[in-house]
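Enquirer: Mind looking at a prediction? Sequence and model below.
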Amino acid sequence: MKNLVLLMLLSIIFARCSAGKVIKSNTEEMKTTTTTYQPTAKLQTQNGREMLVGTVAYDDILHYFENWRTEDAGIVLDQPLIDRIKAINEPIDVVCYLGTWCEDSRNGVPPFVRAIREAKNPNIQLTLIAINREKTEPESLLENGIERVPTFILKQNGEEFARLVEFPMQENFVLDFVEIAGY
């Protein structure tokens, strides 16, 4: 009888151990598939500094720059502001010029991007354009008179109606945006 109880106990222990290994294996596999990101932008090196130039995805910035990931991870979203963004019922295009090398961009852009993403408002289209340190690339920055970053250009029907430059007027660019948009 003791042998039978011992055998059953060992069977349960081994069954649980092997089940744990399967779960661990599946978890490791899931981590691999969820953390693999294929950037769309190519990293450039200018004067010994790495940066992105041109139209970029926010995830590209996070992929290449740990300091941006750190900033992004510390963001606490303000739900009342998110609700105000959700309420915007007219199309607004936001073109944000930024420098991946720029501390002001690193401080101001992540909260804005995260708020726009969280709101999931189809009326708001956000385009991120990274510029080089000399502020000579891409060409569109010269065409739009960009001198400082970050610069958020707000447009309706293709016409610029507001611009937020380098530092927010209030607490942050998200609050500036909803105030200017009238929501």
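Expert: Now that the structure is in, tell me what you want to look at.

Enquirer: use CA for all of it now, contacts and neighbours both
Expert: OK.

Enquirer: Provide a list of residues in contact with the most centrally placed residue in the chain.
Expert: A centroid search over the chain (C-alpha atoms, centre = their mean) returns residue 58, at 4.4 Å, as the residue closest to the centre. Listed by C-alpha atoms under 8 Å, 6 or more residues apart in numbering, the contact partners of residue 58 are 113, 128.

Enquirer: and the comparison structure, right after this:
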Amino acid sequence: MKKLFIILSATLVIACNSSKEKSKVDKNTSKEMISENNKEKVNDTVPYEDSVMLLGKANRNGFQMDAFKDWFNTGYANYEVDSETVEKLKPLLKDITITVFMGTWCEDSQRETPHFYKIIDETGFDESKLTLVTVSEEKTTPQGFEEGKNITNVPTIIFYKNDKELGRIVEYPIESLEKDMFAILSGKEYKHAYAE
């Protein structure tokens, strides 16, 4: 049983980190992603293994699809927010925009994304200032939303002020999502898990 757990753990780490893994994304989906009036669609899915994955721009409504709602709703409901740190975050989020890159296929994303949404709900963050991008196993989208963003692992949560990146949380927090967000937004020294 211990061997099986180690093998499964190693497989999950490789799945969320490896850019060599090939997903079953139809390269022609980019044509379907843009509507006739050139507005971006959100929450589009493509086939993935025995189910689907979200690919491209998305929002929390996408997580209520049958393929995702169990892990999202359970993760959201069961997460206990650090209320003390959330109170400190509230004023710091005022002029912030956030971009989240995640993969619905990735266990790290499935764990952290519902927690992140619960935290921003507790802070009263204006969700119109949040961009959610769902990526393939190669960390790509048909529209190239990831280009120039150095997305190597997911989830990657990037915090901006006046269009300047303040910092990012990559794959998992160092202390906790709330404390890592506070460190980034308060200007403290912070290095994400893959920083050199």
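Expert: Received it, and whenever you're ready, just let me know what you need. As the structure is a prediction and not an experimental result, all values here were calculated from the model.

Enquirer: thinking again about what came up before, what does the residue nearest to the centre of structure 1 align to in structure 2?
Expert: In structure 2, residue 58 of structure 1 lines up with residue 60, judged by TM-score structural alignment.

Enquirer: any idea what residue 118 of structure 1 aligns with in structure 2?
Expert: So, by TM-score structural alignment, residue 118 of structure 1 is matched to residue 122.

Enquirer: element containing that match?
Expert: Per DSSP states H and E: residue 122 of structure 2 is located in helix 107-123.

Enquirer: How far away from the center of its chain is that helix?
Expert: Centre-to-centre, helix 107-123 of structure 2 and its host chain are 8 Å apart (C-alpha atoms, centre = their mean, to the nearest Å).

Enquirer: what about the strands in structure 2?
Expert: Counting by DSSP state E, structure 2 has strands at residues 45-48, 51-54, 56-58, 96-102, 130-134, 156-161, 164-170.

Enquirer: mind putting these in JSON lines, distance to residue 9 of structure 2 and mean neighbour count included?
Expert: Converted to JSON lines, these look like this (distance: least, C-alpha to C-alpha, whole Å; neighbours: other C-alpha atoms under 10 Å):
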{"stretch": "strand 45-48", "distance to residue 9 of structure 2": "20", "mean neighbour count": "16"}
{"stretch": "strand 51-54", "distance to residue 9 of structure 2": "21", "mean neighbour count": "20"}
{"stretch": "strand 56-58", "distance to residue 9 of structure 2": "27", "mean neighbour count": "23"}
{"stretch": "strand 96-102", "distance to residue 9 of structure 2": "19", "mean neighbour count": "22"}
{"stretch": "strand 130-134", "distance to residue 9 of structure 2": "23", "mean neighbour count": "21"}
{"stretch": "strand 156-161", "distance to residue 9 of structure 2": "20", "mean neighbour count": "21"}
{"stretch": "strand 164-170", "distance to residue 9 of structure 2": "18", "mean neighbour count": "19"}
